[in-house]
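> okay, sequence plus prediction incoming.
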Amino acid sequence: MAEEKYNLQPDSFEPLGHDQEQEIESEKIAAPSLTFSQDAWRRLKKNKGAVISLFIILIMVIVSFGSTPFINHSELVKSNPEYANLPAKVPGIDINGLNGKMKVGGEWTDVYKENGIKDSVHFTLGTDYLGHSLAQRIIYGTKISLTVAIVATLFDLLIGVSYGIVSGWKGGRTDNVMQRIIEIISSIPNLIIVVLMLIVFKPGMTSIILALAISEWTTMARMIRAETLSLKTEEYVLAARTLGESTGKIAWKHLVPNVSSIIIIQTMYTIPSAIFFEAFLSFIGIGISAPQTSLGVLLNDGQKNFQFLPYQMWYPAIVLVILMIAFNLLGDGLRDAFDPRTRR
């Protein structure tokens, strides 16, 4: 009976109809094969704030670094008293504050005409007390601030990632000693390190970069160390050790790619912190100083005339705020894209 029950004949099968084939096809679950980076980029594109911030940062980087051939640095140092303290003037726009007019004695006055400036001469964001174009100084100052932040971040990556991997991989007494060193460095305020750097170096980019390089890598090292402690017990790492691969090769092939998301996210937070730190030091007068310029220097110059010429401080402050917000929004977007579990 059992043989007869399962004895299938050719006439037991019937071809599927067209409607049945379509129904089966519609029930199939198909998704494109994506790599980790492609999947992260797909999630990042859904975050409009992060994408807009990315474009803003790219535009600022391109404008600040790409305009170097068009900005004569000697013009930023040379004073032009005849053009001192001119308000913003944009050709074709007749809006008070952007047409060369400024309130003097409660009335809007054409400062360009009062000073006998030619109609062909205009400054998009006005000038400072020495007659320098504020737009050019902001572009050049943004470049200096970004340069300080990027170089300091490279030190953060080089020292922090290497230190964290070694500490987490070695473990035991080595890890214990290395973590105590991090705690000692973290306990020293950045401002004290900058002051110590000023004893050896003159105020400027070098002292700020060295101060950041000495102190800012500790956060990166701790995060990489924690992730390394988790990864070194994974099967693929144990298999690589069993096969006799060297520690350096394991770190480069297995550990670094798996902590790349942490590196990218932390970098996006380190850059704005470095920009703000540089602006703060330059603002209080122990950072970058004249004739060099940066966003902090521009804020320091602008606050001296803020009561009468507020635009000299507003414009660099707006650029600094936009940079800070854009990097932080992009950092949040990258965090959610690389690790969806952190999404609130």
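That came through fine.
> all contacts plus neighbour counts: C-alpha atoms, from now on.
Fine.
> pull the number of nearby residues for Tyr311.
Around Tyr311 there are 23 other residues, counting by other CA atoms under 10 Å.
> state the distance from it to Asp301.
Tyr311 sits 11 Å away from Asp301, going by CA to CA, to the nearest Å.
> pull out the buried positions in the helix or strand where Ser37 lies.
Element membership for Ser37, per DSSP states H and E: helix 36-46. Buried positions in helix 36-46, judged by neighbour count with 16 or more other CA atoms under 10 Å: Ala40, Arg43, Leu44.
> and what of stretch 92-102?
In stretch 92-102, counting by 16+ other CA under 10 Å, buried: Asn96, Gly97, Leu98, Asn99, Gly100, Lys101, Met102.
> now render the residues you listed as TSV, adding distance to Trp108.
Output for the buried residues of stretch 92-102, formatted as TSV (distance: CA to CA, whole Å):
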residue	distance to Trp108
Asn96	8
Gly97	9
Leu98	12
Asn99	11
Gly100	10
Lys101	6
Met102	5
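> which one of those is nearest to Leu334?
Leu334 lies nearest to Leu98 out of the buried residues of stretch 92-102, by CA to CA, at 37.4 Å.
> put this next to the first one:
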Amino acid sequence: MAEVKEIANIEFLADDFNLADKKQDEDYQEIYVKESSWKQFVTNFSRNKGSVFGLITIILIIFFAIFGPHMNEYGMNQQITGNENMAPRVQGLEQLGIFDGSQTFNTSTGTMTINRYETNPNAADTYYWFGSDVLGRDIFTRVWEGTRISLYIALVAVIVDVFIGMIYGLISGYFGGKVDMIMQRFIEILNGIPSLVIVTLLIVVLEPGILSITIAIALTGWIGMSRVARAQMLKLKEREFVLASRTLGAKPLTIIFKEILPNIFAQLIIMSMFSVPNAIFTESFLAFIGLGVPMPNASLGSLISDSFKSFLNAPYMIIPPVLVLSLTMLSFNLLADGLRDALDPTMKEV
């Protein structure tokens, strides 16, 4: 009783208690609201700023690849005598002292600045946004023409992954046994042949060009996808929903493409997106060493190879194709990373 009286006599002051902060509780607990799958995908994807940047960059690159060659009056192979090796010049920016066509050369007596637009009386109203090459061709037009080839290679890589690698891996993993053993041994033999050797042999049989590169990618570009699809199939084919479909009499192809594929399609699409930069780099490398698209056609690799010869005297020639190639490969990697975070259920923090 004495203790109760002491507690009753305790006097509370105004500053003994503080009101709870609602915002503090929200920081510790995230409230999940029922949303559609599409809205969840957009929300998760938009959280990854790098992926949003990659998607926007890819859209811009596609836009310029389609409309860029038509933004000026120059053709891809149009050579203008007297307009060789002209530095970039852009309307409006030349008034600010940048992109005004001036070039700085290092000589034995010091540095020297030359503006070929001023020394050439026929080039007073001429503008080359990326400059001109050693033959007087517009680099801006040629870069975006070359980008079309890189985007074509990206499309081929995705199609090959989806329609060859995915189907091959799913069938191999589902049937297993001798079928799986024979199909995997075939992949090991095919993967043991370097891609460069395959392309070289194709060029001997066919003419050098985009066709030989497309066939080379179609022959070996799907191997990685097939292994991922096979691994996913081995993980899911003994699950209860698959056993139930098999018990009800579903045929193997029905189980593969209607029961298992929808559950792993997101992961396979992500894998195909990761293979795009590798395919673009392969085409650019082959073009750089002279096994790609023949001249006078342009690809980013061939433009880099030609500009590399004039790198010391005219470094502006190599910068545009290198930047476009790097941004294209980086953007596809960032986009694939965002798709993985948004579509892969193991990455969701629920």
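The structure has been received and is ready for your questions. Bear in mind that the values here come from a model prediction, so they are computed numbers and not experimental data.
> and the TM-score between them?
After superposition, the two chains reach a TM-score of 0.86 (TM-score structural alignment, normalised by the length of the first structure), with 316 aligned residues with a CA RMSD of 2.3 Å.
> and the aligned residue in the second structure for Pro272 of the first structure, how many neighbours?
In the second structure, Pro272 of the first structure lines up with Pro277, judged by TM-score structural alignment. Number of residues near Pro277 of the second structure (other CA under 10 Å) recorded here: 23.
> next helix or strand past the host helix or strand of Pro277 of the second structure?
Assessed by DSSP H and E, Pro277 of the second structure sits inside helix 261-288. Per DSSP H and E, the first helix or strand lying C-terminal to helix 261-288 of the second structure is helix 300-308.
> relative to the whole chain's centre, how far out is the helix or strand following that next one?
Moving toward the C-terminus from helix 300-308 of the second structure, the next helix or strand (DSSP H and E) is helix 319-343. Offset of helix 319-343 of the second structure from its chain centre (CA atoms, centre = their mean, to the nearest Å): 4 Å.
> now helix 319-343 of the second structure against helix 37-47, angle please.
On the basis of axes from the mean of the first three to the mean of the last three CA atoms, to 10 degrees, helix 319-343 of the second structure is oriented at 130 degrees to helix 37-47.
> got the contact list for helix 319-343 of the second structure?
Residues outside helix 319-343 of the second structure that contact it (CA atoms under 8 Å, 6 or more residues apart in numbering) are 40-42, 44-45, 48, 50-55, 57-58, 61, 130, 140, 143, 147, 266-267, 270-271, 273-274, 276-277, 280-281, 300-301, 303-304, 347-348.
> just the buried residues out of the residues you listed, in ChimeraX syntax.
ChimeraX command restricting these to the buried ones, with burial defined by 16+ other CA under 10 Å:
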select :41,44,45,48,50,51,52,54,55,57,58,61,130,140,143,147,266,267,270,271,273,274,276,277,280,281,300,301,303,304
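> for His254 of the first structure, helix, strand, or coil?
For His254 of the first structure, the assignment made with DSSP: H, G, I helix; E, B strand; the rest coil gives helix.
> for it, which non-adjacent residue is closest in space?
Nearest residue to His254 of the first structure, sequence neighbours excluded (CA to CA, 6 or more residues apart in numbering): Val237, at 7.0 Å.
> quick one: map Leu300 of the second structure onto the first structure.
Taking TM-score structural alignment, the alignment pairs Leu300 of the second structure with Leu295 from the first structure.
> you'd agree its match is up against Ile139?
No: counting by CA atoms under 8 Å, Leu295 of the first structure stays clear of Ile139, with 9.1 Å between them.
> all helices for the stretch 101-250 of the second structure, in order.
Per DSSP state H, counting those that start in this stretch, the stretch 101-250 of the second structure carries helices over the ranges 116-119, 139-160, 167-175, 177-191, 195-205, 210-220, 223-236, 240-247.
> the first structure: matching residues for the fourth one?
The alignment of helix 177-191 of the second structure onto the first structure (TM-score structural alignment) spans residues 172-186.
> chain center to that stretch: distance?
Using CA atoms, centre = their mean, the offset of stretch 172-186 of the first structure from its chain centre is 28 Å.
> now it on the second structure. Mean distance?
Its aligned residues in the second structure lie a mean 1.1 Å from stretch 172-186 of the first structure after superposition (mean CA distance after the TM-score superposition for the first structure).
> now that stretch: buried residues?
Within stretch 172-186 of the first structure, the residues that count as buried by 16+ other CA under 10 Å are Asp175, Met178, Gln179, Ile182, Ile185, Ser186.
> same check, this time on stretch 296-314 of the first structure
Judged by neighbour count (16+ other CA under 10 Å), stretch 296-314 of the first structure contains these buried residues: 296-303, 305, 309, 311-314.
> go on, stretch 120-131 of the first structure?
Buried residues in stretch 120-131 of the first structure, counting neighbours by 16+ other CA under 10 Å, are found at His122, Phe123, Thr124, Leu125, Gly126, Thr127, Asp128, Tyr129, Leu130, Gly131.
> before we move on, what about stretch 227-239 of the first structure?
Residues Glu227, Thr228, Leu229, Leu231, Lys232, Val237 are the ones in stretch 227-239 of the first structure that count as buried (16+ other CA under 10 Å).
> does the third one touch Trp169 like I think?
In other words, Leu229 of the first structure. Yes: between Leu229 of the first structure and Trp169 there is a contact at 6.6 Å, judged by CA under 8 Å.
> now do the contacts for the closest residue to Ser307 of the second structure other than its chain neighbours.
If the residues on either side of it in the chain are set aside, Ser307 of the second structure comes closest to Ile318, at 5.0 Å by CA to CA, 6+ apart. Ile318 of the second structure makes contact with Leu303, Ile304, Ser307, Phe308, Phe311, according to CA under 8 Å, 6+ apart.
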